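Student: Need coordinates for the following:
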Amino acid sequence: MNDHVVNRPASGGMGRRRFLAAAGLTAAAAAITATEGRARAASLPAPKAAGAFRVPIEDVRHTRTWMAWPDSTSIWGNQLGGVQSDISLIARTIAKYEPVYLCANSGSAAKARSMCGPSVTVVSTIPVDDCWMRDTGPVFRTDGSGGLDAVGLNFNGWGKKQAHARDNLVAGRIASHVGVPFTSAALVGEGGAIEQDGAGTLMATRSSLINKNRNPNKSQAQIEAAMLAAYGASKVIWFDGVVGQDITDDHVDATSRFLAPGRALVQMPLASDNDVYAKDARKQYQVLSAATTAGGARMAVDQLQGPDYYKIRSTNPDFLASYANYYVCNGAVISAHFGDTRPDAAAKTALARLYPGRTVEQLNIDRLGAGGGGIHCVTQQQPVA
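Tutor: From the prediction side, this is the model:
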């Protein structure tokens, strides 16, 4: 779940969507969640060959894609039906290229099956609060020798901004469903907050992870060490990010992505854009252009031009118009278009050039985008071991 809004209201504050009235959990519910999470993690076998596992880059071969089905009117209100339509469109599109497993609450599983069709496998035994599988799902790792395990990032509702009793347990429950070892990372964060190149280099924003709403009383060095251990990496490229302007505190995957080890992409704003997110994007480009990888190679950085927010279809001030929030699956790149015709076409051409041999599918997911998220936000890959 990622927010990178250009025409945000001057008052700032929490955009993206309304939070549940009782944001976070009650103390009792929090205690139950923590206890169950620790018990589930302890009941699973420990990963073998500690330190040998690494999160691969997204374009490796996948076994399947994991998604989640939203069914909460407390979160989505009268927008729920449209968001469900967008989720089903994304799921059906990815299912043309690889299996899709979609977690749905038992009471809404039938509707999910009806809207997604037979090409999508609906799993009704893993309850969810919302649809942001990138942030709630497990981060899968491989060891290069046929081993697969999973790490949980201890999802806490983006800093206790939304109720998350079910979503906090999704990562461990999916790992159990798959039958792989599961451990909890020594930090609180979300999958959308961290990008990996699969060869030892990560990138992330300080605003999201070095934040008292996730990791109080932890230094940047401590958080970085936890990230490196969780991802099997050795270097983090940090961006300052944007604090407090959206629910994620500026996730990196709406702006900057790894294309390959030593190569990255940044979605750039229009020259006339000068809000905090435009400044953040330009700074990310500058930082990456001067950075080196874990192996010491200089980063090569491609630019992906963003759309004009005054020319896109949506007029919602919380809209996420991020081409960079695409998802790479087997044989395809799944991205979005926003109604600004020229940059929409240019983004499709650019992605086809950057991912040769893959079909680029552009989808209208405006209802999901009005909730502040994109295609990468609602997907989580399970790589082939």
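
Student: From now on I want contacts and neighbour counts done on CA atoms only, so please keep to that.
Tutor: Fine.

Student: quick one, helices of the stretch 51-200 of the chain?
Tutor: In the stretch 51-200 of the chain, the helices defined using DSSP state H, counting those that start in this stretch lie at 73-76, 80-94, 109-116, 133-136, 157-160, 167-178.

Student: this one next, for a side-by-side:
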Amino acid sequence: MQQNGIQNSGWTMPAEWVTHAATWMVWPHNKALWESGWRVTLPQVQEDFARVANAIARFEPVKLVVDPSAVASAKALCGPNIELIELAVNDSWCRDSGPSFVCHPQQGLAGVSWRFNSWGGKSAHDLDESLARRALNHLGLECFGTALSNEGGAIHVDGEGTLITTESVLLNPNRNPGVTKAEIEEIFTRLLGVKKTIWLPGDPDYVTGDMTDGHVDGVCAFARPGVLLVDATHDQQSVYAEVARENRRALELATDAQGRKFELIELYEATDAVDTEAEVFCASYTNFYIANGAVIMPAYGIDADKVAAEVLAQAFPGREVVPVRINHLAHGGGGVHCITQQQPAWPVRG
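Tutor: This next block holds a predicted model:
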């Protein structure tokens, strides 16, 4: 697999919990996309996005990419302390189309632009495929390209050399046909400073209908090195139950880059919130986002929200857990983590 990325060593992707300079998001504007079969209206989705952006803005700066056609709605719903950056876009999943930021002890901050093909060509991406590069240009940062088709939601790192991903995404023929695990691991080592890649099955039979084909940020999330919040379901008869069990089994057998076995903390899905008539619905509480001093948690207005908040509060002592209602956003198949992308502060700290 021919690459045109970083040629030198020393670049690493920090963990999500290091201090951020900002959070990046993209404002939803594509009415046809959101209202074509997801049982929501664009204004409803925009209200959810605004709630997330305004919640994060309490703790750190938010840089909101806005298609020129949608500036008015963003200004109306987002607080004055949120920076609006006008760039043409197709969609609104910044975790996937935005840059993955990397740091170097001497050279500072830069970013990786993965080859974004809209989760295997599932929607238009002629604008979003260049969003990472344009965002980095806006910041005046170097952009490292790669031929690897990947999305930010497909990887989690612990900042100590461990990366977790899923086979159902990165080995999918709709992303990287013919590419081997070894080739992908070499790219992660070179671009992100990864020492060990852990492969989970993901959603190999696509039983959930998840448009991403099984992103890891719907499966688990680091609380700190060696400790993972793991998605679980009370509905053991559901099609997802076996998917969750297989992913957990893989984590139980794994060790991280430092040789540690993982401590696994179950975080049960918001099953009661699921719209059973919806094409997709993200009910995963593991799709939270770590901001400066806070954990922004997906919430649905159900009793399970309180339970999830208590689990997260125990996992993140010293951080405020902030539940944010995302019932309409969830109809697009994503949650809080899917629409956010952290920009680490430089020098890296925290």
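
Student: quick revisit: could the helices of the stretch 51-200 of the first structure be laid out in CSV, adding distance to G262 of the first structure?
Tutor: Converted to CSV, the helices of the stretch 51-200 of the first structure look like this (distance: least, C-alpha to C-alpha, whole Å):
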stretch, distance to G262 of the first structure
helix 73-76, 39
helix 80-94, 27
helix 109-116, 37
helix 133-136, 23
helix 157-160, 29
helix 167-178, 29
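
Student: which stretch among those comes nearest D280 of the first structure?
Tutor: helix 157-160 (19.7 Å; C-alpha to C-alpha).

Student: Which of the helices of the stretch 51-200 of the first structure sits closest to F338 of the first structure?
Tutor: That would be helix 80-94 among the helices of the stretch 51-200 of the first structure, by C-alpha to C-alpha, at 13.5 Å.

Student: N4 of the second structure falls within a helix, correct?
Tutor: No: per DSSP: H, G, I helix; E, B strand; the rest coil, N4 of the second structure lies outside any helix segment and is coil.

Student: returning to that earlier point: export the helices of the stretch 51-200 of the first structure to JSON lines and tack on distance to I32 of the first structure and mean neighbour count?
Tutor: Listed next are these as JSON lines, based on distance: least, C-alpha to C-alpha, whole Å; neighbours: other C-alpha atoms under 10 Å:
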{"stretch": "helix 73-76", "distance to I32 of the first structure": "22", "mean neighbour count": "16"}
{"stretch": "helix 80-94", "distance to I32 of the first structure": "28", "mean neighbour count": "21"}
{"stretch": "helix 109-116", "distance to I32 of the first structure": "25", "mean neighbour count": "18"}
{"stretch": "helix 133-136", "distance to I32 of the first structure": "18", "mean neighbour count": "30"}
{"stretch": "helix 157-160", "distance to I32 of the first structure": "16", "mean neighbour count": "21"}
{"stretch": "helix 167-178", "distance to I32 of the first structure": "11", "mean neighbour count": "23"}
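
Student: can you count the residues close to the aligned partner of T41 of the second structure in the first structure?
Tutor: Matched by TM-score structural alignment, T41 of the second structure corresponds to Q79 in the first structure. Neighbour count for Q79 of the first structure, taken as other C-alpha atoms under 10 Å: 14.

Student: and the nearest residue to Q79 of the first structure once chain neighbours are set aside, which of the three is it?
Tutor: With C-alpha to C-alpha, 6 or more residues apart in numbering as the criterion, Q79 of the first structure has its nearest non-adjacent residue at 7.3 Å, and that residue is R367. With three-state DSSP as the basis, R367 of the first structure sits in helix.

Student: go on, P173 of the second structure?
Tutor: Of the three states, P173 of the second structure takes coil under three-state DSSP.

Student: and what of L320 of the first structure?
Tutor: coil.

Student: where's it relative to G306 of the first structure, distance?
Tutor: Distance of L320 of the first structure to G306 of the first structure, given as C-alpha to C-alpha, to the nearest Å: 11 Å.

Student: coming back round to it: in this structure the match of T41 of the second structure contacts G369, no?
Tutor: No: in this structure Q79 of the first structure lies outside contact range of G369 using C-alpha atoms under 8 Å: 11.3 Å.

Student: Chain neighbours aside, what residue packs nearest to the corresponding residue of the first structure for E129 of the second structure?
Tutor: Under the alignment (TM-score structural alignment), E129 of the second structure pairs with N168 of the first structure. Nearest non-adjacent residue to N168 of the first structure, counting by C-alpha to C-alpha, 6+ apart: F155, 5.1 Å away.

Student: these two touch, right, that neighbour and D135?
Tutor: Yes: contact criterion C-alpha under 8 Å: F155 of the first structure and D135 qualify, at 7.1 Å.

Student: Give the residues shared as contacts by the two.
Tutor: Listed as contacting both F155 of the first structure and D135 by C-alpha atoms under 8 Å, 6 or more residues apart in numbering are G189, E190.

Student: what's the distance between the aligned partner of D59 of the first structure in the second structure and A221 of the second structure?
Tutor: Matched across to the second structure, D59 of the first structure falls on W17, judged by TM-score structural alignment. According to C-alpha to C-alpha, W17 of the second structure stands 11 Å off from A221 of the second structure.

Student: next one: S118 of the second structure
Tutor: 22 Å.

Student: cool, and G193 of the second structure?
Tutor: Distance from G193 of the second structure to A221 of the second structure, counting by C-alpha to C-alpha: 19 Å.

Student: Which part of the first structure matches stretch 69-85 of the second structure?
Tutor: Counting by TM-score structural alignment, stretch 69-85 of the second structure sits on residues 107-123 of the first structure.

Student: Need the contact partners of stretch 113-122 of the first structure.
Tutor: Here stretch 113-122 of the first structure has contacts from 85, 88-89, 91-92, 95-96, 99-104, 109, 112, using C-alpha under 8 Å, 6+ apart.
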